[in-house]
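**Student:** Coordinates for the following, if possible.
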Amino acid sequence: MRIIFRFGGIALLVAAIVILAVLPFATSFVEQWTRRDVELRSQLVFNSARDQVVSLLARDDVGRLAGLFERIASDERVLAIGYCDGEDLRSPTRNMPASFTCAQAARSDTQSFSTIAAEGRNILVSSFPLTVAGREGHLVVLHDLSYADRRGGQARNYLFLALAGVAFGAAALAAMIAALIMRRWLASIRQALENARAGAAGQPERENMIPLGQEIRDVLQELEASRRTIDAAHTDWSPDTLRAALANELSGSEVIVVSNREPYIHNRAQNGGIVLQIPASGLVSALEPVVRACGGTWVAHGSGTADRETVDASDRVPVPPAHPSYTLRRVWLTDEEQDGYYYGAANEGLWPLCHIAFVRPIFREQDWQLYRAVNEKFADAVVAEAKREDPIILVQDYHFALLPRMIRNRLPQATIVTFWHIPWPNAETFGICPWREEIIDGLLGSSILGFHTQAHCNNFMDAVDAYVESRIDREQDSVTFGGEETLIRPYPISIEWPPTALEGQKPVEECRRVVRERLGLPLDMRIGVGIERFDYTKGILDRMQAIDALLNEHPEWKGNFAFVQVAAPTRSKLANYRQLQEEAEALAREINERHGSAGYEPIKLLIRHHEPDEVFELFRSADLCIVSSLHDGMNLVAKEFVAARDDEEGVLILSAFAGASRELSEALIVNPYNAHAMGQAINRALTMSQNEQRERMRLMRDQVKERNVYRWAGQMLLSASRLRKRQRIRRLIASGRKRAPANA
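**Tutor:** All right, here's what the predicted structure looks like:
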């Protein structure tokens, strides 16, 4: 019994030491957290009022500015607010401390925070830079920090009581454990004595123990570190950041990417040589920088005429050619497979079904059989490339709806992240697909299934709810099907930052001159650009009709504005795509005949593939860019135009039906089906002041810079990391339960 009390006393002593050691740190943590909370509140106040403050200051409307400041200061947490014009404090609110001056605020080119003492209390001064009519100033927001001291005291008291309770509980638990150990020890001695008395002492039984509790604690700590990494609001995502995140969270993991389109195509040139082409694909432009950053293997269809000549005996080629950083594994398809899987089931069936662009989807059973066979072929390739039984596999797009389930059946421990790059339609529309249950089953083989927007996630879960038996958790955004859980998540895709294509670009003025000379346009000609593939979802005809409407309603732009439409031919085997190109050429001729003149064509239609550096040169030379998608998952052209404009000028006209409109709200958002309204938006873009252009472009560039492709990939891969750690915990617990009867 004395030993039991000794264990309890030691536990109480240790707990008391821990309490004394932890309390100061806990109090400091609460105070720092409270201060950070106040800083975030200040940022929220500034973001909400910035535009109004700038507008009122520009008009020198002192009365309305004072009223706005008083309304903001009515918040119980805001002490006072004012505007520092140099050293002059303008429009301070009634509660502004009499001793406060602008010299006390820590002012800089970026937001800053400082603490001052005034009237017997600590005050947090938040300073935010503003530019009004070319003059620099700062909006200052003051918060009373006295409540932070009160919160710290309360936290200290609560923590003391909580730790004391834990200490007594720990002491009691220690005493119970000691009693159990003593009882077991005494029983073993008694058994040994009995064996010795009988003359047949046996060997002690070896207990099969595992450090289960410690392993779970280690995993939970790793999981918390992962959460902090992925949720960090101010992380500047770059290739180095992504590599560091993967090294910390997925060290030693194998990454395999699967897509139909390959990132590098080798074609046979007319002179007999081999030329390298980077395809005009949003998927490739988004994913290739990520694979360069994390390495691994990319499995894709080898479509180039010289692809077979450039691979090794295992159909692999290191890429990028100049500085190889990962392996491209090519999969070969017959013409019959390509026609049925790619042109048929994928692009005549799933593509129009998901885009709802008024083109009837075509479903052929033979196409579906080939689609299934090609998915099997890619599953075989992935398994052959996997060097571990638990790789991370990133499956890309609607070409591989069945692939996740096929891989899951072969590699049950793999972490499969599938990203659907196109929209997902509502459940009623998806219901017309004759293979709807098989598609849903295939996708639910994924560990994580990603879409561009939350709306697409909701549509998918509605389709699951309507067509298969499953358990849907709307709160956690997950689907449990066949005993396996799939997380459904929005991951808005983006581009690399800074873009590689921006390297080596000439200054904007030089780009404007070079492009106009190349197109035979006067140097003072205003131009707009549109750049995409010939696809009926991109709204190419609709934007041409908008140009027609502009010139009809604003004839002053005739001879002063030209629209450059770059369109790369694609899927030319399909009648809808050939017909679109023919209609676009005919419509451009018609508009040029109606509004053009000798030496002037309002629409320049350039039908060929443009390399990324050519595209960025066009972007930098343009006064505006039109993205008029009739339905689009994201549309990276819009983000590339924003990234190209490091001069912070130019106007983006963006369709409300492109996923990018959810992020780039400072663009001129239009309905592409309304030619008149689009024409008015073009006129507004052409007459927009440079100051307004810069304000809009600066905000959009900040958005694209912060939410770049490395962040997109990092979110998915770190989500995979967190999922793998949860699965480890489940396996450890399950293992512990299995071992429990043996140890009882």
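**Student:** Could you use CA atoms for every contact and neighbour count after this?
**Tutor:** Fine.
**Student:** Do you have the helices of the stretch 1-150 of the chain handy? List them.
**Tutor:** Ranges of helices in the stretch 1-150 of the chain, per DSSP state H, counting those that start in this stretch, are 2-59, 62-73, 146-198.
**Student:** Tell me the spacing between Glu649 and Gly169.
**Tutor:** When distance is defined by C-alpha to C-alpha, to the nearest Å, Glu649 is 65 Å away from Gly169.
**Student:** Of those two, which one has the most company?
**Tutor:** Between Glu649 and Gly169, counted using other C-alpha atoms under 10 Å, the more crowded position is Glu649 (23 against 15).
**Student:** isn't the more buried one right next to Arg694, touching?
**Tutor:** Yes. With contacts counted by C-alpha atoms under 8 Å, Glu649 reaches Arg694, the gap being 5.4 Å.
**Student:** rewinding a little: generate TSV for the helices of the stretch 1-150 of the chain, with distance to Leu521 as supplementary columns.
**Tutor:** Shown next, in TSV, are these (distance: least, C-alpha to C-alpha, whole Å):
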stretch	distance to Leu521
helix 2-59	38
helix 62-73	47
helix 146-198	64
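**Student:** which one of the ones you listed lies closest to Pro239?
**Tutor:** helix 2-59 (28.2 Å; C-alpha to C-alpha).
**Student:** Next, the angle helix 62-73 makes with the closest one.
**Tutor:** 170 degrees (axes from the mean of the first three to the mean of the last three C-alpha atoms, to 10 degrees).
**Student:** Let's see this one next, to set against the first:
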Amino acid sequence: MSRVVIVSNRLPVTVERVEDGVRVVPSVGGLATGLRRPHEQGGGPWVGWPGDLGGLEPEQVARVEARLSDLRLVPVHLTQEEVQRYYQDYSNGLLWPVFHSFLGEVPLEMGGAAEYERVNARFADAVAATARPGDVIWIHDYQLLRLPALLRERLPDARIGFFLHIPFPSSDVFRVLPNREALLEGMLGADLIGFHTASYMRHFSSSVLRVLGAWTDVDRIRWRGREVRIGVFPMGVDAADFAGTAHTAEVEEEFRGLRQDGTHLLVGIDRLDYTKGIPRRLLAYERLLREHPELRGKVRLVQVAVPSRTEVGAYQQFREQVDGLVGRIHGAFATPTWSPIHYLSRGLSRPQVVALYRAADVMLVTPIRDGMNLVAKEFVAVRGDGDGVLVLSEFTGAAAELAEAVQVNPYDAEGTAAAILRALEMPEDERRTRMAGLRRRVTRYDVHWWARTFLDRLRAPAAATPPHGLEVSARPAVEGARARLRAAPHATLLLDYDGTLVPFAPTPELARPDRELRDLLRELARHPGYSVHLVTGRQRDTVDRWFGDLGIGLHAEHGYWSKLPGTAWQLAASVSTAWREPARAILEEFAARTPGSLVEEKSAGFAWHYRTADPDFGAAQAHDLMLHLSTVLSNAPVEILPGALVVEVRPQGVDKGKVVARAAAASPEGSLLAAFGDDRTDEDMFAALPPGAISIHVGPAPSRATLRLAGVPESRAFLRGLL
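**Tutor:** Next up is the predicted model:
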């Protein structure tokens, strides 16, 4: 296999001065950890800056160089002026705030562009000198945006990948950069460009279109005779390593100390950076204590703020702001026996961090902008106990994946305070349901999956480029339908669930029936004039658990299973299962490369949900998924159906239309049938209704139904009006 050459601004080591000289030790952090295995297994060098060696004696520098060589690390030495201009002024002073959409932090004088170009060229020379034919070169992050194109000039046939670890801003924001064309052209020197989220990828594509006028598609860009692939690769954490650390002796000792006072523990761990939202988090906490005095003495916030870029004036001012807010909260609420906040302005050891993750009742990850935020995933990885609540900013890249978190707008202090209160009062079963969903994704799509997936895509040859109703019913019509049902000697109600009786939730397990709905269905079932049948794509066990005690007919997985009141579940049809494994493999592949999507496996078939995926990217992936499934399963006895942000694969002959006849047969002769639904699968039910029946579509999608209601509240109101 080809070697992997990794390139980043910093090498994954730190040079430390000790009594007997110097030593080279591994660095900690997401990038260093995430790329350690590809470096170890890939066999190639890692190129980067080793840090400032200016204060070392010549023989110490030689020892460092020898150690770096042993570790297959290739240093690019920078002068103090280059560090200041390329790294501090341009990369951190200009690119960082622009890419995070903080235009108020952009300096009046945008200097350092020449040094940025020069240092990127130095990196290109270093990589070209060490690379071999057939190597795969993987470049990382915003400090090296120009490097792919500069390297392409030196190595025209090289396979080059680039990954951006921070957000890519909207095209309107990106265009404030004076050398915007050069930065985009630099990135387009790569064969594959990766982003954490579909939103960042879409912003990049839009900027390329608007700034360079290049042809763009969902996942590729044509530029100067080349096709550059772009993709979404959400970075994970080493979940197994964090889980293994969680119960070491060091962590246990720290953990016991944290849980001694019996208060509910809120935890925030951040770099001291204006993107992390610490002041707004503190304002939300202050509001919580002010509006809910019953929490005083019962809750405590541990806020860790690791100093960062202390030499930059803006960061010094930011620290003063945070210090002032911490003091204000202490002054307003502290008592001789209780401190509302424990503020640490320093780094912690890994055991201390992991102990905080374990001890936290609520983890607060509320940046106002963040490319991914691995702290959220580290917290989830540590929580093998299945408990704890993650409060997560919707402006993090992680929010695209971690749908079960309590997501907040960090600019809304009132809303954030309410979310913290909700997290503190959340029932245990909901906490565990949410954490189980979070852990499934974090443990499966870890940092090793991220690196492996990107490199596999980079090594793979580029795929061939593909070739290029009814309005809401007026009130009289609705009232007329309801009057017909009430006047009929008997009526049979066929009710879809998701999108018809309950609103959609980020993940299927969160769309549980509330007490109001259960009471409504129970009352309808007890009414002598109605028979009620729930017709849903949900799994049999879920349907039985939620509705089995209501005395209604249950039809799960689009009618594959049916159960009339007082009877056992009956299998509607015997179907072939030979197609399931290839279908599962395809669906899992699409779930892996579409953040926010998931595969639901049923006894009859599968559902690929993309409700929490980026809307545009999810829709494009759904289209591609259906084409792929149609090709692979062309000879299989299955149907592939689009739904409301879902693609379903089910056996032929299994559909909701078959339920109509079963429900009618179980009802008194001449019963008036009425069907309610919201998506494509319900159209089978509408089509199977006899003449004179009532069909009601809920929501805006096209439908053959004769009536349309605006949404779930209107659907429930209609049913309530039948009583």
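**Student:** that older thread, can you tell me which of the helices of the stretch 1-150 of the first structure is most buried?
**Tutor:** helix 62-73 (a mean of 17; mean count of other C-alpha atoms under 10 Å).
**Student:** what range in the second structure matches that helix?
**Tutor:** Mapped onto the second structure using TM-score structural alignment, helix 62-73 of the first structure spans no residues at all.
**Student:** Would you map the strands across the stretch 51-200 of the second structure?
**Tutor:** Using DSSP state E, counting those that start in this stretch, the strands of the stretch 51-200 of the second structure run over residues 73-75, 136-140, 159-163, 192-195.
**Student:** which helices and strands sit right next to the third one?
**Tutor:** Counting contacts by 3 or more C-alpha pairs under 8 Å, 6 or more residues apart in numbering; DSSP states H and E, the secondary-structure elements packed against strand 159-163 of the second structure are strand 136-140, helix 147-154, strand 192-195, helix 447-459.
**Student:** what's the closest of those to His533 of the second structure?
**Tutor:** helix 447-459 (43.5 Å).
**Student:** Going by residue numbers, what spans are helices in the stretch 101-250 of the second structure?
**Tutor:** Counting by DSSP H, counting those that start in this stretch, the helices of the stretch 101-250 of the second structure are 113-130, 147-154, 171-174, 180-187, 198-207, 239-245, 249-258.
**Student:** Which neighbouring elements make contact with the third one?
**Tutor:** The helices and strands touching helix 171-174 of the second structure, judged by 3+ C-alpha pairs under 8 Å, 6+ apart, are helix 96-99, helix 198-207.
**Student:** which bit of the first structure covers the shortest one?
**Tutor:** Yep, that's helix 96-99 of the second structure we're talking about. Aligned by TM-score structural alignment, helix 96-99 of the second structure falls on residues 351-354 of the first structure.
**Student:** And the longest one, by the same measure?
**Tutor:** Across the first structure, the stretch matching helix 198-207 of the second structure (TM-score structural alignment) is residues 454-463.
**Student:** So Val374 of the first structure versus His301 of the first structure, what's the distance?
**Tutor:** Applying C-alpha to C-alpha to Val374 of the first structure and His301 of the first structure gives a distance of 10 Å.
**Student:** what touches both of those two?
**Tutor:** Counting by C-alpha atoms under 8 Å, 6 or more residues apart in numbering, the shared contacts of Val374 of the first structure and His301 are Leu333.
**Student:** Now tabulate the helices of the stretch 101-250 of the second structure in TSV and tack on mean neighbour count.
**Tutor:** Below are the helices of the stretch 101-250 of the second structure laid out as TSV (neighbours: other C-alpha atoms under 10 Å):
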stretch	mean neighbour count
helix 113-130	19
helix 147-154	22
helix 171-174	17
helix 180-187	18
helix 198-207	23
helix 239-245	17
helix 249-258	16
